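Trainee: For reference, the sequence and a predicted model appear below.
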Amino acid sequence: MISVNIIGQGNVAAHLVTAFLKADTIHVTQINSRTLKNVPQADITIIAVSDDAIGEVSAKLKNSFVVHTSGSFAMNALKNKNNKGVFYMLQTFSKNKEVNFSEVPFCLEATNQKDLILLEKLAKSIGKNIYHINSEQRKAIHVAAVFVNNFTNHLYKIGDDICKKNNIPFEILQPLIQETASKIKHLSPEKAQTGPAVRNDKKTIKKHLDLLNKKQQKIYKTLTKSIQNGN
């Protein structure tokens, strides 16, 4: 049995608590980050708070092994005096959307091999995709994730705005979105690229720009140029 403290009340903390409660080999305790005076000892103490609060929270902990769940916060930036680590899940977490942890990549890091093995056991209690990723690699992964997740979702939002303006249901685009995501399981993103930019279809590009507002035009032109330049 692995004992786990989870400090935090946000989406990541909530989903982890729910998952660990279903695991027979895990005993989990959730702790509010505002009340850290009597944090119980545990095999692993997970800090699942905002990046800005990780340093402050970790400095207050005397637990033997403390990890955080951030994609961009370095392991050695933890301010606890004992062993440190990272338990980063490469996934987007929303409050009312269930997470299938069997499909989530777990990016693990620890100051020693014994703790890394312990983190592996913890990850395998709810998932199966385990990666040993150091802090520099994790920073790169986090940036890449912003492009494929956050920025892509913003483009969905722009697409939705265009649909609403023209009285078109956004759901008409969903099969295309699904096919695009599915395609890159079999092709590299470069080879999967289609559309007027890669074809240098100037007439279509002009027609599109005529339909857009200035902000949308700027984004369209930037992405078109990036596609055509291959970067």
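Mentor: Great, that's in hand.
Trainee: When you work out contacts or count neighbours from here on, use the C-alpha atoms and nothing else.
Mentor: Fine.
Trainee: The residue sitting furthest away from the middle of the chain sits in which helix or strand?
Mentor: Centroid-distance maximum for the chain: residue 203 at 38.0 Å, with C-alpha atoms, centre = their mean. In the assignment (DSSP states H and E), residue 203 maps to helix 202-211.
Trainee: before we go on, here's another structure to hold up against the first:
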Amino acid sequence: MIKITIIGSGNVAQHLIKAFTKSEQIEIVQVFSRKKESVLNLVNADRIVTEFANLHESDLYIISVSDDAISEVSEQLPFKNQLVVHTSGTTSIDVLDSKNRKGVFYPLQTFSKAKSVDFSIIPICLETENPGDYTILDTIAKSISEAVFSISSEQRKSLHVSAVFVNNFTNHLYQIGQEICENNQVPFDILKPLILETADKIKFLSPADAQTGPAKRHDSTTIEAHLNYLTDENQRNIYKLLTQSIQHNDKTL
């Protein structure tokens, strides 16, 4: 059994706890949380610690806290020459304190505490400073996921920016679509099959090949009608910008 300690109790930490609990290769030795009640539903109380001084020995320590707290947390760890990783998509491996062996264990997914996920299909991006530590992380990652990748800190930055476009920005567009529907007494559920089909298409087509709509067709009559219909200035600006981006992309292909 590989012994793991998780430091943190947020969305990512809680989903990792759930995933590792199901693995026959992993033993969660401890979970560090400032508030014990945050993870009492996931681990026994005797495995939850609130002070760094009470951390026991593990094969791996996973820091799963906010990006701006990673460095400070790694500095406070009361041991040396242990394998310590963080789970951030944007933070370099270098922010970890050099008294310990450094790594990154980044699950590329959107996490919400109330929504369960299938960890077996979640890509896990790994980085270490030496091959021996990578082997450990690779074994751990493959115990919960079928999609494990070696990704450098620089590559991880590009992945995270890409993820903001395909996830966060796309979700915001869903919100705008829902607002337009609700303002006109149209159920947003009508759009859900379209949303699912759009996402499903890129399993088989590139996003460029899957693009459809008035901007792609250069249908100026429909575009102008949509802009005249929209009364919210922010929505109009987003519509214009995305239309211009789609048409610009056509010219560069």
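Mentor: Yep, it's here. Computed from a predicted structure; not experimentally measured.
Trainee: what's the TM between chain one and chain two?
Mentor: Remark: TM-score between the superposed chains equals 0.97 [TM-score structural alignment, normalised by the length of the first structure]; 231 aligned residues with a C-alpha RMSD of 1.1 Å.
Trainee: residue range for the helix holding residue 203 of the first structure in the second structure?
Mentor: Alignment note (TM-score structural alignment): helix 202-211 of the first structure is matched to residues 220-229 of the second structure.
Trainee: compared with the first structure, how much does the matching stretch deviate?
Mentor: On superposition with the first structure, the mean distance recorded for stretch 220-229 of the second structure (mean C-alpha distance after the TM-score superposition for the first structure) is 1.0 Å.
Trainee: Tell me the buried residues in that stretch?
Mentor: 223, 227 (16 or more other C-alpha atoms under 10 Å).
Trainee: Please apply the same query to stretch 42-57 of the first structure.
Mentor: Those would be 42-49, 54-55, 57, for stretch 42-57 of the first structure by 16+ other C-alpha under 10 Å.
Trainee: Would you check the span in the second structure matched by that stretch?
Mentor: Under TM-score structural alignment, the match for stretch 42-57 of the first structure is residues 58-73.
Trainee: wait, residue 103 of the second structure sits on residue 82?
Mentor: No. Using C-alpha atoms under 8 Å, residue 103 of the second structure is not in contact with residue 82, being 10.6 Å away.
Trainee: Among the two, which residue is more densely surrounded?
Mentor: Using other C-alpha atoms under 10 Å, the more surrounded residue of residue 103 of the second structure and residue 82 is residue 103, with 26 against 16.
Trainee: mind listing what the more buried one touches?
Mentor: Residue 103 of the second structure makes contacts with 83-86, 93, 126-129, 133, as judged by C-alpha atoms under 8 Å, 6 or more residues apart in numbering.
Trainee: So the residue nearest to residue 215 of the second structure when sequence neighbours are not counted: helix, strand or coil?
Mentor: Counting by C-alpha to C-alpha, 6 or more residues apart in numbering, the nearest residue to residue 215 of the second structure once its immediate chain neighbours are dropped is residue 243, at 5.3 Å. Put simply, residue 243 of the second structure is helix when judged by DSSP: H, G, I helix; E, B strand; the rest coil.
Trainee: you'd agree residue 243 of the second structure is up against residue 213?
Mentor: No. In this structure residue 243 of the second structure lies outside contact range of residue 213 using C-alpha under 8 Å: 9.6 Å.
Trainee: out of these two, which sits in the busier spot?
Mentor: Using other C-alpha under 10 Å as the criterion, residue 243 of the second structure and residue 213 rank with residue 243 on top: 18 against 12.
Trainee: quick one: what's aligned to the more buried one in the first structure?
Mentor: Match for residue 243 of the second structure (TM-score structural alignment): residue 224.
Trainee: Could you measure from the residue nearest to residue 59 of the second structure when sequence neighbours are not counted over to residue 83 of the second structure?
Mentor: In space, and not counting its chain neighbours, residue 59 of the second structure is closest to residue 3: 5.1 Å by C-alpha to C-alpha, 6+ apart. Remark: distance between residue 3 of the second structure and residue 83 of the second structure (C-alpha to C-alpha, to the nearest Å) = 11 Å.
Trainee: Mind checking which of those two has more residues around it?
Mentor: Applying other C-alpha under 10 Å to residue 3 of the second structure and residue 83 shows that residue 83 carries more neighbours, namely 19 against 16.
Trainee: coming back round to it: quick check: ChimeraX command selecting the buried ones in the contacts of residue 103 of the second structure.
Mentor: Here is the ChimeraX selection string for the buried members of the contacts of residue 103 of the second structure, based on 16+ other C-alpha under 10 Å:
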select :83,84,85,86,93,126,127,128,133
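Trainee: Cross the contacts of residue 103 of the second structure against strands and list the overlap.
Mentor: 83-86, 126-128 (DSSP state E).
Trainee: Report the secondary structure state of the residue positioned nearest the centre of the second structure.
Mentor: Residue closest to the average C-alpha location in the second structure (C-alpha atoms, centre = their mean): residue 109, at 3.4 Å. Secondary structure of residue 109 of the second structure, reduced to three states by three-state DSSP: coil.
Trainee: What lines up with it in the first structure?
Mentor: Looks like residue 109 of the second structure aligns to residue 91 there (TM-score structural alignment).
Trainee: ok, now how distant is its match from residue 40 of the first structure?
Mentor: Taking C-alpha to C-alpha, one finds residue 91 of the first structure at 28 Å from residue 40 of the first structure.
Trainee: Okay then, goodbye and thanks.
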